[in-house]
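Participant: Predicted coordinates and the sequence they were generated for:
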Amino acid sequence: MEKGFEDVKLVIGALKSKGVSAIGTAGFCWGAKVVVELAKGDFIQAAVLAHPSLVTVDDIKAVKVPISILGAEIDQVSPPEVVKQFEEALAAKSEIKSHVKIFPKVSHGWTVRYDVSDKEAVKPAEEAHNDLLEWFVSHVK
């Protein structure tokens, strides 16, 4: 995780050196831990976590930027009970805009590991992708 965090900071530094002033990051599975670490500082303007792993409630409590968390109903890594704890921690931070959604009938990884020929799998994945894009449109300016 530490290497991923350090590598992403280099990319963000390079973008900022080119004049990019607003950056949003999305983290899927263990990438969510890297994104939440960025969200604790002044590296990014908004974050999205999809089916996060390795993220703790204390991590969420330390977030300083608008954050959206997209969870799966069927997830051993971040079960709905944990995602609800994230939501409660964010609700206590009224100064931080947040969005938490648990997608029914999907498993960990549903946003990136799905059969494109299966309409029942495509629909929630596309919904999550749209939620992610809308979050960034609203919060990365």
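Facilitator: It's in. Numbers count the residues shown, from 1 in each chain.

Participant: make it CA atoms for all contacts and neighbour counts henceforth
Facilitator: OK.

Participant: Who are the packing partners of the longest strand along the chain?
Facilitator: Longest strand in the chain by number of residues (criterion: DSSP state E): strand 98-107. Here strand 98-107 touches strand 67-74, helix 80-91, helix 119-139, going by 3 or more Cα pairs under 8 Å, 6 or more residues apart in numbering; DSSP states H and E.

Participant: how does it look with 6 Å?
Facilitator: strand 67-74 (3 or more Cα pairs under 6 Å, 6 or more residues apart in numbering; DSSP states H and E).

Participant: Can you classify Ser117 as helix, strand or coil?
Facilitator: Under DSSP: H, G, I helix; E, B strand; the rest coil, Ser117 falls in the coil class.

Participant: With adjacent residues omitted, what lies nearest to Lys93?
Facilitator: Lys61 (7.9 Å; Cα to Cα, 6 or more residues apart in numbering).

Participant: Show residues contacting the longest strand of the chain.
Facilitator: 66-75 (Cα atoms under 6 Å, 6 or more residues apart in numbering).

Participant: what about 8 Å?
Facilitator: Outside strand 98-107, the residues within contact range by Cα atoms under 8 Å, 6 or more residues apart in numbering are 66-75, 80, 83, 87, 90-91, 121, 124.

Participant: try this one side by side with the last:
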Amino acid sequence: MANEAKPCPCHIGDTADYGGLGQEVQLEHINAYVVKPAVASDKAIVVIHDIYGWQLPNTRYMADMLADNGYIEVDSVLRFLTEQCGAKHIGAVGFCWGGVATHYLALQYQQIKAAVSVYGIIRDSDDRYELKVPTLFIFGEKDEIIPLDQVSVLEAKLKEKCTADYQVKIFPGQTHGFVHRKREDMNRTDKPSILEARSDLLNWLNKYI
């Protein structure tokens, strides 16, 4: 349902010069990035990256931000989180393509206690709206990949079919990728929206996990 005229939207934005605070691990056949908070925690967040993958500095920055707020973070399987990280309360956050995957987790996995889909491409089908867990959807008003009419359809169908808590929030003037692919000091106009969206993301997770 996304705008097919721009098939690879995630090139938008600025790539951060950032190394990361966590470590790379091999989980069976999966490579992943894991970062833990300074204080022991039984909470964890699965971060699902965009098309650029888990090695993108911006994605690592967002993972480190979550860990700094008390969450173990790893973009890998739930079993690793529960068995090796000791996680008892798990949430999911995804960006762009990862937002689609996060939406899917919110529909299928009740082990996930809360989800945040950040400019996740909208796939319209009848089985996409009966969320099992509280889910926050973040969009940019000027996102050429996800037009506002698609967001309106999402809101209307969630209102009709969804019994779990949810929120759809649109940030005025913002484009695809604004939350994690722009530096905070890149543009004074963008910075308040970037910080507000990140705060909303954390507040949603803290509320339900």
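Facilitator: Everything's here; your move. What you are looking at is a predicted structure, and each value in this text was computed from that prediction instead of being measured.

Participant: What residues of the longest strand of the first structure count as buried?
Facilitator: For strand 98-107 of the first structure, a neighbour-count test (16 or more other Cα atoms under 10 Å) marks 98-103, 106-107 as buried.

Participant: Export those to a markdown table and append columns for distance to Phe43 of the first structure.
Facilitator: A markdown table is the format used below for the buried residues of strand 98-107 of the first structure (distance: Cα to Cα, whole Å):
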| residue | distance to Phe43 of the first structure |
| --- | --- |
| Ser98 | 18 |
| His99 | 20 |
| Val100 | 22 |
| Lys101 | 24 |
| Ile102 | 27 |
| Phe103 | 29 |
| Val106 | 31 |
| Ser107 | 30 |
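
Participant: on that earlier part again, in the second structure, point out the residues matching the longest strand of the first structure.
Facilitator: Mapped onto the second structure using TM-score structural alignment, strand 98-107 of the first structure spans residues 166-175.

Participant: now the residue sitting furthest away from the middle of the first structure: how far from Pro80 of the first structure?
Facilitator: Relative to the C-alpha centroid of the first structure, counting by Cα atoms, centre = their mean, Ser117 is the outermost residue, at 25.8 Å. When distance is defined by Cα to Cα, to the nearest Å, Ser117 of the first structure is 27 Å away from Pro80 of the first structure.

Participant: Repeat that for Lys18 of the first structure.
Facilitator: Using Cα to Cα, Lys18 of the first structure is found at 40 Å from Pro80 of the first structure.

Participant: who has more neighbours, these two?
Facilitator: Pro80 (19 against 9; other Cα atoms under 10 Å).

Participant: So the more buried one sits against Glu73, correct?
Facilitator: Yes: contact criterion Cα atoms under 8 Å: Pro80 of the first structure and Glu73 qualify, at 5.8 Å.

Participant: In the first structure, what range does stretch 95-102 of the second structure match?
Facilitator: Under TM-score structural alignment, the match for stretch 95-102 of the second structure is residues 28-35.

Participant: so where do the helices sit in the second structure?
Facilitator: Secondary structure of the second structure (DSSP state H): helices located at 57-68, 78-83, 97-108, 148-161, 191-208.

Participant: What are the buried residues along the match of stretch 95-102 of the second structure?
Facilitator: If you call a residue buried by 16+ other Cα under 10 Å, then stretch 28-35 of the first structure has these buried ones: 28-35.

Participant: what sits up against stretch 112-120 of the first structure?
Facilitator: Defining contact as Cα under 8 Å, 6+ apart, one finds that stretch 112-120 of the first structure is touched by 121-122, 125.

Participant: Val8 of the first structure: which of the residues you listed is nearest?
Facilitator: Ala125 (25.0 Å; Cα to Cα).

Participant: Please report how far the residue mapped onto the closest one from the second structure lies from Arg181 of the second structure.
Facilitator: In the second structure, the residue matched to Ala125 of the first structure (TM-score structural alignment) is Ile194. Remark: distance between Ile194 of the second structure and Arg181 of the second structure (Cα to Cα) = 10 Å.

Participant: How many residues are close by the nearest residue to Ile60 of the first structure once chain neighbours are set aside?
Facilitator: Leaving aside its chain neighbours, Ile60 of the first structure sits nearest to Phe86 (6.2 Å; criterion: Cα to Cα, 6+ apart). For Phe86 of the first structure, the count of nearby residues is 20 (other Cα under 10 Å).

Participant: need the contact list for the counterpart of Phe86 of the first structure in the second structure.
Facilitator: With TM-score structural alignment as the criterion, Phe86 of the first structure lines up with Leu154 in the second structure. Contact partners of Leu154 of the second structure, counting by Cα under 8 Å, 6+ apart, are 122, 124, 129.
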